[in-house]
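Participant: here are the coordinates; sequence isn't available:
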């Protein structure tokens, strides 16, 4: 694709990156076949190829309108198009650059501004988010259906405290990211990970002060605030990472694939920051999804399950696994969770169109409720087709979004592995 970027951006780092991405696109259209919004709406401008043209026009100095902003807003950032693209177009980075430019050039309505401001301020801060959730749960019967749908049901009493490492061999240490909403909505996710790794002789802990990874604000176009979030996380982790001395962590473990996909891009997003570029690159290199850690330890894990008598004794349970976009497209981790669940004795049902997004996509279910609801309905139908007893996933956003549309339990897969290991 030929380009001629405008003076306002062509000599900037973002402009050079965008120019390179645009030139890699051969506008073949394969991406549209796996784009959820294009499949729903059938509009070329609601598919990756059309959005690339819109961004190109904007960066070349052509007039930008609200119409362009709407089409970019409708993108889920699911990155399914990147998995499909034969040319390796780095679409999500181009989208980030385009959204940042258009945010400065096209005014939003007061309602949109207020919604985005509240999301940026409330969700990343547990001191605000947790009381807000508790209040919403208490008032849920009185809320309009549209609002009640966004309020998760009260916790079933899952463990909220981390157990101690259950192995005498504590020579291995890893950091877990608490995140912003997961500690409130599904506190047992990280607790289950701590229990499992503890039995494998790995201490998993959270570093004080880390907080939100920055993904939420970044994808709401509050990119400068998000970069500050990322720097804060790096500062919290760095004392545990620096050097190769005994006692330092060997990995940074993510139990939310959305956070994992973002932290793995710290090195890229902060590469022009002289104070943080090297640290960010190191953090990204250390970051692993919890499934990658357990895959390496799978043989030992199965042995422990067998000792507990939980594998191969007729306790097979049917599960349907929803692989989050941030896991399969963002981090390119495919089949790993499924293998671990099968090794643990669970039966996985087939899920049609498993490459499609469930509609959660961070705050997308709030900013684009109609499209999000349609995608959730399609995903739940696919998950339920095999008569699974439980739906499992690997990201807090997907988990809460899907659960609000079904009576079937939706859980993080790590809890199912934890149950096989017993107390």
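Facilitator: Received the coordinates, thanks. Computed from a prediction, not measured in an experiment: that's the story for all the values here.
Participant: okay, CA-based contacts and neighbour counts for the rest of this
Facilitator: Will do.
Participant: Identify the residues contacting the host helix or strand of residue 50?
Facilitator: Under the criterion of DSSP states H and E, residue 50 resides in helix 48-59. Contact with helix 48-59 is made by 3, 5-6, 9, 22, 27, 29, 31-32, 35, 44-45, 64, 68, 71-72, 81, 91, 94-95, 98, as judged by Cα atoms under 8 Å, 6 or more residues apart in numbering.
Participant: what's the answer for stretch 265-276, then?
Facilitator: By Cα under 8 Å, 6+ apart, stretch 265-276 touches 227, 230-231, 277-284.
Participant: From one end of that stretch to the other, what's the distance?
Facilitator: 13 Å (Cα to Cα, to the nearest Å).
Participant: what comes up buried for that stretch?
Facilitator: Under the neighbour-count criterion of 16 or more other Cα atoms under 10 Å, stretch 265-276 has 265-267, 269-271, 276 buried.
Participant: any chance of the residues you listed in JSON lines, with distance to residue 202 and secondary structure too?
Facilitator: JSON lines is the format used below for these (distance: Cα to Cα, whole Å; DSSP: H, G, I helix; E, B strand; the rest coil):
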{"residue": "265", "distance to residue 202": "25", "secondary structure": "coil"}
{"residue": "266", "distance to residue 202": "25", "secondary structure": "helix"}
{"residue": "267", "distance to residue 202": "26", "secondary structure": "helix"}
{"residue": "269", "distance to residue 202": "30", "secondary structure": "helix"}
{"residue": "270", "distance to residue 202": "30", "secondary structure": "coil"}
{"residue": "271", "distance to residue 202": "31", "secondary structure": "coil"}
{"residue": "276", "distance to residue 202": "28", "secondary structure": "coil"}
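Participant: quick one, strands of this structure?
Facilitator: 172-176, 202-205, 251-254, 287-289, 318-321, 347-348, 390-393, 410-412 (DSSP state E).
Participant: In TSV, list those strands along with distance to residue 55.
Facilitator: As requested, those are exported to TSV (distance: least, Cα to Cα, whole Å):
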stretch	distance to residue 55
strand 172-176	37
strand 202-205	42
strand 251-254	32
strand 287-289	31
strand 318-321	35
strand 347-348	41
strand 390-393	33
strand 410-412	36
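Participant: In CSV: these, plus mean neighbour count and distance to residue 357.
Facilitator: Formatted as CSV, the strands of the chain follow (neighbours: other Cα atoms under 10 Å; distance: least, Cα to Cα, whole Å):
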stretch, mean neighbour count, distance to residue 357
strand 172-176, 21, 26
strand 202-205, 24, 30
strand 251-254, 24, 20
strand 287-289, 22, 19
strand 318-321, 24, 13
strand 347-348, 18, 19
strand 390-393, 23, 12
strand 410-412, 23, 16
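Participant: Check it against this one:
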């Protein structure tokens, strides 16, 4: 696609990256078939191709974004199925990230929207605040029938009726390779058993799971809200924390059990590329980041004692499209003795997408129902995924229990049965 950015505009690295992505698009329309919002809504402006045209016009002319542009860009899930499909290699992820930051800086949203986004950015990345908010949600749910089907009602509906009991993640001092296991923000509150299972598996395999004091939220949630400064601050904080571990004994991997976080951490090198104090350190951190399934799929695993279960595998968008990790989780489950099935439309998003299921509840609900139905049709004993958001989104809509891939691996290696299967 032809662009007309000025030399002055292209001096900004983010604008230059966006311009490169726009120029790469040849309007072939392959992306429309795999874009969840286009599949549901059939609107060209709700396809990657349509959004690229909107972003091009907005960024080239340095205009205040219009309400129409904001509506259609907000509807993008950032599932990145378009990047998997695109034959031209359009860097859509960094293009839409830049557009969101541009909108956050220049567009004044309605008061209710501003308040909701402020609350999400203030609460979700902080586990203590998030836990308190979930307790308050139990009270707020009493008035949910009066709220209709808006954002607040969607948020209350997603809050679990009972909070998970905190689980101490075991730290191994084994003499083998040293790894950090990302604590994160939402997962330890909603499903602490995931990281506990991962730590047990790593301990059995001889990995030393070491703490990283100062580590915090990866920054993905605020990044996708367009809060660029907050996202970069989170990235720098984590880079500092992990660099201290690297310099004090070395580090073989930074392991992630929430694939949404993994996609962002693997992108730290790009996010901090223009910061002379962090560029090299961030690139080193990104190179060390791995999804837990990536490491385990190639590990020397012991003989499995897995029960004879059929597993419906849901590939989180952040894993299959964002990180291009598609086969490792399925291969891992098969190695452990499980029969693995994959649903139709496996490429389509479940509608969770960070805070999307709160900010765009109507679309998210349709996608969630569609995904749960596709998984249920497989007739599996259990659904396995690698991302907390997907687990919560699908778990609310399917009668089949949902677990993390690593919980099944832990069980097959002699660990406890996942609680949802008890």
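Facilitator: Done, it's in. Bear in mind the structure is a predicted one, so any value in this text is a computation, not a measurement.
Participant: By how much does the helix holding residue 50 of the first structure deviate from the second structure on average?
Facilitator: Once fitted to the second structure, helix 48-59 of the first structure is off its aligned match by 0.7 Å on average (mean Cα distance after the TM-score superposition for the first structure).
Participant: What residues sit buried inside that helix?
Facilitator: 48-52, 54-59.
Participant: Nearest residue to the aligned residue in the first structure for residue 214 of the second structure in space, please, no chain neighbours.
Facilitator: In the first structure, the residue paired with residue 214 of the second structure according to TM-score structural alignment is residue 209. Ranked by Cα to Cα, 6 or more residues apart in numbering and with sequence neighbours excluded, the top spatial neighbour of residue 209 of the first structure is residue 236, at 5.7 Å.
Participant: Quick one: neighbours of the closest residue to residue 401 of the first structure other than its chain neighbours, just the number.
Facilitator: Nearest in space to residue 401 of the first structure, with sequence neighbours left out and distances taken as Cα to Cα, 6+ apart, is residue 360 at 5.8 Å. The tally of other residues near residue 360 of the first structure (other Cα atoms under 10 Å) stands at 27.
Participant: Quick check: residue 360 of the first structure touching residue 396?
Facilitator: No. The pair residue 360 of the first structure / residue 396 is not scored as a contact, 9.6 Å apart, by Cα atoms under 8 Å.
Participant: coming back round to it: now distance to residue 351 of the first structure too, for the buried residues of stretch 265-276 of the first structure, in TSV please.
Facilitator: Formatted as TSV, these follow (distance: Cα to Cα, whole Å):
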residue	distance to residue 351 of the first structure
265	29
266	32
267	34
269	34
270	37
271	39
276	42
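Participant: Pull the most distant pair out of the residues you listed.
Facilitator: 265 and 276 (13.0 Å; Cα to Cα).
Participant: rewinding a little: if we only consider the buried residues of stretch 265-276 of the first structure, which is nearest to residue 352 of the first structure?
Facilitator: Residue 352 of the first structure lies nearest to residue 265 out of these, by Cα to Cα, at 29.7 Å.
Participant: tell me what the lengthiest helix in the first structure is packed against?
Facilitator: In the first structure, taking DSSP state H as the definition, the longest helix is helix 223-241. Judged by 3 or more Cα pairs under 8 Å, 6 or more residues apart in numbering; DSSP states H and E, the packing partners of helix 223-241 of the first structure are helix 215-218, helix 277-286.
Participant: got the contact list for stretch 336-343 of the first structure?
Facilitator: 291-292, 294-295, 298, 302, 321, 347-348, 413, 416-417.
Participant: In CSV: those, plus distance to residue 119 of the first structure.
Facilitator: As requested, these are exported to CSV (distance: Cα to Cα, whole Å):
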residue, distance to residue 119 of the first structure
291, 29
292, 31
294, 33
295, 35
298, 39
302, 42
321, 28
347, 38
348, 35
413, 27
416, 31
417, 33
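Participant: Buried subset of these, written for ChimeraX?
Facilitator: Applying 16+ other Cα under 10 Å to the contacts of stretch 336-343 of the first structure leaves a buried subset, and the ChimeraX line that selects it is:
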select :291,292,294,298,302,321,347,348,413,416,417
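Participant: where along the stretch 1-150 of the first structure do the helices fall?
Facilitator: Here the stretch 1-150 of the first structure has its helices, by DSSP state H, counting those that start in this stretch, at 7-10, 13-24, 36-41, 48-59, 66-73, 80-84, 91-105, 110-122, 126-139, 145-148.
Participant: Can you say which of these is nearest to residue 155 of the first structure?
Facilitator: helix 126-139 (10.0 Å).
Participant: so how much does that closest one differ from the second structure once superposed?
Facilitator: Mean deviation for helix 126-139 of the first structure: 2.4 Å (mean Cα distance after the TM-score superposition for the first structure).
Participant: tell me which residues in that helix are buried?
Facilitator: 126, 129-130, 133-134, 136-137.
Participant: for the strands of the first structure, which one sits closest to residue 404 of the first structure?
Facilitator: Evaluated over the strands of the first structure, closeness to residue 404 of the first structure peaks at strand 410-412, with 9.4 Å, by Cα to Cα.
Participant: quick one: stretch 390-399 of the second structure aligns where in the first structure?
Facilitator: On the basis of TM-score structural alignment, stretch 390-399 of the second structure is assigned to residues 398-407 in the first structure.
Participant: Ends of the matching stretch, what's the gap?
Facilitator: Start-to-end, stretch 398-407 of the first structure (Cα to Cα) is 15 Å.
Participant: Please determine how far the residue nearest to residue 209 of the first structure is located from residue 242 of the first structure.
Facilitator: Taken as Cα to Cα, the span from residue 236 of the first structure to residue 242 of the first structure is 11 Å.
Participant: Grab the most central residue of the first structure for me.
Facilitator: Compute the mean C-alpha point of the first structure, and by Cα atoms, centre = their mean the closest residue is residue 258, 1.3 Å away.
Participant: so which of the helices and strands packed on helix 223-241 of the first structure is the most packed in?
Facilitator: Compared across these, helix 215-218 shows the largest average neighbour count, a mean of 23 (mean count of other Cα atoms under 10 Å).
Participant: Tell me how far it lies from the chain's centre.
Facilitator: Relative to the centre of its chain, helix 215-218 of the first structure is centred 10 Å away, using Cα atoms, centre = their mean, to the nearest Å.
Participant: hmm, back to that, residues contacting the equivalent of the residue nearest to residue 401 of the first structure over in the second structure?
Facilitator: Correspondence of residue 360 of the first structure to the second structure, assessed by TM-score structural alignment: residue 352. Residues in contact with residue 352 of the second structure (Cα under 8 Å, 6+ apart) are 364, 368, 389-390, 393.
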